[in-house]
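[1] 3D model of this:
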Amino acid sequence: MNKVPAQREYFLDSIRAWLMLLGIPFHISLIYSSHTWHVNSAEPSWWLTVFNDFIHSFRMQVFFVISGYFSYMLYLRYPMKKWWQVRVERVGIPMLTAIPLLTLPQFIMLQYVNGKAGVWSDLSRYDKYNTLAWELVSHLWFLLVLVVLTTLGLAMFRWIKQRQQASITAFFDNITLGKLTLVFLGLGVFYAAMRRTLFIFFPHTLSDGLFNFVVMQTLFYLPFFILGAQTFVNARLKTLFITPSPWSMAGALLGFIAYRVNQHFGSGDAWMYETEYVITMVLGLLMVNVVFSLGYRLLNFQSARVTYFVNASLFIYLVHHPLTLLYGAWIAPAIGSDTLGFITGLVFVIGSAVILYELHLRIPLLRFLFSGKPQPRHTEAHASASKPA
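    A predicted model of the protein is given here:
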């Protein structure tokens, strides 16, 4: 076991929690956006559509950079097999717990909300399997991707560590944001070309739920995960991200404008999705600088209130999705204003999620199932719930 000095990264903990919690306004605004979802308002809201697109354009890219950062930090603290076991348990157990307790009831509810309950028996075996793959994984997809990335990390992190020990000059020692942007632009083009090739020759693979989560999503977020690990290793790279860059801010603004234009004028039958992946690959990188630099200055402190939400963020994220769908199906239609409905939805979902979080803290079995961590016999009522890194 390699022991690394434990230096608490308060700003990264906070950013990770807020990115997780941003899933709540993201999904509630999805109800009122022009995007088709499980439940939608009668009339879409322009500003909530833009707000929804803004969150969606960068949130998970930055999240996976932080995940790679903390994953490699823990990799240096444990023997390899122990590291893999700890990481997989802490993301896999909550995911497996949420399927029967959250996404399965959510799927059954949606069958009746959308009037599809009677159609189920007419589906082929593959269609039933594929529907369940999409609906049962649902908003848990990032946990599945983290399990895959952790497994790939067994080889990737060993390679990174060997390079450190051999004192080989790494590419990141002389990196600049401009060079990184070009690298991620190339990665985005490569990913888009790969997706287009599949679309032409094997189109059915792109509609397969498990293939989408395990292969396509993993490949897209893999560069961000590796970048996070390299950020932990390379002090220059970390300094690059926590130092404000006007060019990154300007580039991120232009990137989001391009994202919106593509969403508005693009067509799924053309190159809309491929263009989106190129844009979000670069935009995600630029937003790492924007988010890290702001977080380093505004969130790099210890606070009981912030710590509470850092600890609660995973649980709140897991339960917010079915709560949002409940709100969208039965409460939102009674509210005429989209803006008022959005605010009411935030109050309902966050309030309900916090109450459920407090209740689950008082049940040791649920604390274990939603954290993946063994619970001490004598835990205080407000024991912390683990977060995926």
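
[2] C-alpha from now on. contacts and neighbour counts both.
    Will do.

[3] how about the contacts made by Gly295?
    Phe11, Leu12, Ser14, Ile15 (C-alpha atoms under 8 Å, 6 or more residues apart in numbering).

[4] which helix or strand contains the third one?
    Mapping Ser14 onto the secondary structure by DSSP states H and E places it in helix 10-21.

[5] any idea how far that helix is from the middle of the chain?
    Distance, stretch centre to chain centre, for helix 10-21: 12 Å (C-alpha atoms, centre = their mean, to the nearest Å).

[6] this one next, for a side-by-side:
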Amino acid sequence: MAVGTSPRIVYLDGLRAFLMLFGIPYHAALAFSGQPWLVRSEQDSAFLWFLAEFLHVWRMPAFFVIAGFFSALILRRRGPGAWFRGRLRRLGIPLVTGVLLLWPAQWWAIGYSRMGSHEGAVSYMADAAWPPSSAWTIHLWFLVNLLLYSAVLALAASPWLRRYTGAVARVLVARFVARPGVCLTVFAATSVVLVTVGLAGWEHWHLRAVTNGLVARTVLLFAPAFLLGVLLGSRDGLLDRLARIPLRAVVPVAAAAVGAVLAARSWPTLGSGGTVLMEGVAWTVGGLGMTVLVLRVAPRLFPRPRAWVTWLVDASLPVYLIHMPLVLVSSLLLIRAGVDGVVGWLIVVSVTLVGSLAFYEVANRVPWARYAVNGSHKAGKSIHGHMKTRLASWTRN
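    Sure, this is the predicted structure:
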């Protein structure tokens, strides 16, 4: 089935929404893993730490592949200027909303967890307020990355560069059509080299200090995934060919690379150089390999349009915006109440999911709030409206 047909778009939309929703169990697992994080439990949980790392290593590469795919797909229908203005609105407005409105609860929870008192929390909030830093974005770093990727893509598609970038893209597409497995291997190997060199340069020149954390090193880690998505979206049918790469060639490599990611986080004796090298290899190869596996499974999960999937698709960005303060505050309260480990994690995931979806339902009813959290005036799917329609249908029958 061609990528451009409706069922495939439905499946990709559904997958993208669930990848964003997985941020809830991921961040809740970090809070209760016992590892250093924004809010930290005193009780170590190897299971929750493993779960968090496992989710992250395939979730974000798969997300950026899909984001790149949709970017190229829409860019083919619109000019780069109009497309980028749309990206600024749909990504930039939720980013600004998140930075301006969500910081009090987040900073208070982080400060209280680290300082152990209300006074310490207030002191942390004052320190984080200025200058701009990673404390401003926290979980919204992916929006910063997407805006940067979109700016580069719009520039590459501009009339001044399209002649050259188009020629390169046509060669790459032709090679991929002929031998997708070989091309993916070459792409992954090349990406490993570039990402590893980039990470080494990032550490050597202390670029985190230069950007004060507003731009994270993840902008290098996930650039290959976004680029792969752009190439796949530049022509109909390429995503199908990627998903048909034999699993026997993908599974061992992906599994080994994911294991290397976990190992890189577990062995501090590797040193900074060894960790950078292992992360450059593992995140790139493991992420792209796991993405192929996800793309093989997802069509079976979202084979056709469903009302509840459409609802989650429309709700995914507002849910992601609001979920972090809910996770941080509820985790802090439970940890201080002595509710820890998997039990605390399950409670936080449940409370945050329900609360985030309720937040979307409220925001979706108010035009200005809808625009602030989604960057669009168009009303999304409402579960309340869907249930009313279903109830009316059952009543008539």
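
[7] tally of neighbours for Pro246 of structure 2?
    When neighbours are defined as other C-alpha atoms under 10 Å, Pro246 of structure 2 has 12 of them.

[8] before we move on, what about Phe54 of structure 1?
    Phe54 of structure 1 has 16 nearby residues by other C-alpha under 10 Å.

[9] ok, back up a step: which of the contacts of Gly295 of structure 1 has the most neighbours?
    Ser14 leads the contacts of Gly295 of structure 1 on contacts (other C-alpha under 10 Å) with 24 neighbours.

[10] picking up where we left off before, make CSV from the contacts of Gly295 of structure 1 and add distance to Gly228 of structure 1 to it.
    Formatted as CSV, the contacts of Gly295 of structure 1 follow (distance: C-alpha to C-alpha, whole Å):
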residue, distance to Gly228 of structure 1
Phe11, 15
Leu12, 11
Ser14, 16
Ile15, 14
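
[11] and Val351 of structure 2, what pairs with it in structure 1?
    Under the alignment (TM-score structural alignment), Val351 of structure 2 pairs with Phe348 in structure 1.

[12] list the contacts of its match.
    Here Phe348 of structure 1 is in contact with Tyr327 (criterion: C-alpha under 8 Å, 6+ apart).

[13] which residues touch the helix holding Ser14 of structure 1?
    By C-alpha under 8 Å, 6+ apart, helix 10-21 of structure 1 touches 59-60, 63, 66, 291-292, 295-296, 298-302, 306-307, 309-310, 313-314, 316-317.

[14] for Glu192 of structure 1, which non-adjacent residue is closest in space?
    Careful, residue 192 of structure 1 is Ala and not Glu. Glu274 (4.6 Å; C-alpha to C-alpha, 6 or more residues apart in numbering).

[15] that neighbour corresponds to which position in structure 2?
    So, by TM-score structural alignment, Glu274 of structure 1 is matched to Leu277.

[16] follow-up on the earlier one: can I get the buried part of the contacts of helix 10-21 of structure 1 as one ChimeraX selection?
    Buried subset of those, written as a ChimeraX selection, criterion 16 or more other C-alpha atoms under 10 Å:
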select :59,60,63,66,291,292,295,296,299,300,306,307,309,310,313,314,316,317
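
[17] among the contacts of helix 10-21 of structure 1, name the ones in helices.
    Among the contacts of helix 10-21 of structure 1, the members falling in helices are 59-60, 63, 66, 291-292, 295-296, 298, 306-307, 309-310, 313-314, 316-317 (criterion: DSSP state H).

[18] follow-up on the earlier one: just after the helix holding Ser14 of structure 1, pick out the following helix or strand.
    Immediately after helix 10-21 of structure 1, counting by DSSP H and E, sits helix 23-32.

[19] tell me the average deviation of that next one from structure 2 after fitting.
    For helix 23-32 of structure 1, the mean deviation from structure 2 after alignment is 0.6 Å (mean C-alpha distance after the TM-score superposition for structure 1).

[20] residues making contact with that helix?
    37, 39-41, 43-45, 48-49, 51-52, 55-56, 317, 320-321, 324, 328, 338, 342, 345-346, 349-350.

[21] hmm, 7 Å instead?
    The contact list for helix 23-32 of structure 1, computed with C-alpha atoms under 7 Å, 6 or more residues apart in numbering, reads 37, 39-41, 44-45, 48, 52, 55, 317, 320, 324, 328, 338, 342, 345-346.

[22] pick out the residue closest to the middle of structure 2.
    In structure 2, the residue lying closest to the centroid (C-alpha atoms, centre = their mean) is Met60, at 4.5 Å.

[23] which stretches of the stretch 251-389 of structure 1 form strands?
    With DSSP state E, counting those that start in this stretch as the criterion, the stretch 251-389 of structure 1 has no strands.

[24] how close does the residue nearest to Ala192 of structure 1 sit to Ala170 of structure 1?
    Separation of Glu274 of structure 1 from Ala170 of structure 1 (C-alpha to C-alpha, to the nearest Å) stands at 31 Å.

[25] how about Trp37 of structure 1?
    Taking C-alpha to C-alpha, one finds Trp37 of structure 1 at 44 Å from Ala170 of structure 1.

[26] now do Asn212 of structure 1
    Counting by C-alpha to C-alpha, the gap from Asn212 of structure 1 to Ala170 of structure 1 is 32 Å.

[27] equivalent analysis for Thr151 of structure 1, please.
    When Thr151 of structure 1 is compared with Ala170 of structure 1 (using C-alpha to C-alpha), they lie 23 Å apart.

[28] now swap in Thr205 of structure 1 and tell me
    Computed with C-alpha to C-alpha, the distance linking Thr205 of structure 1 and Ala170 of structure 1 is 36 Å.

[29] same check, this time on Met156 of structure 1
    For Met156 of structure 1, the distance to Ala170 of structure 1 - C-alpha to C-alpha - is 15 Å.

[30] Ala225 of structure 2 contacts Pro61, doesn't it?
    Yes - if you go by C-alpha atoms under 7 Å, Ala225 of structure 2 and Pro61 touch, sitting 5.5 Å apart.

[31] quick check: neighbours shared by these two?
    Common neighbours of Ala225 of structure 2 and Pro61 (C-alpha under 7 Å, 6+ apart) are Leu288.

[32] give me the residues contacting the strand or helix carrying Ala135 of structure 2.
    If you go by DSSP H and E, Ala135 of structure 2 is part of helix 134-137. Outside helix 134-137 of structure 2, the residues within contact range by C-alpha under 7 Å, 6+ apart are Val99, Ala128, Asn212, Gly213, Leu214.
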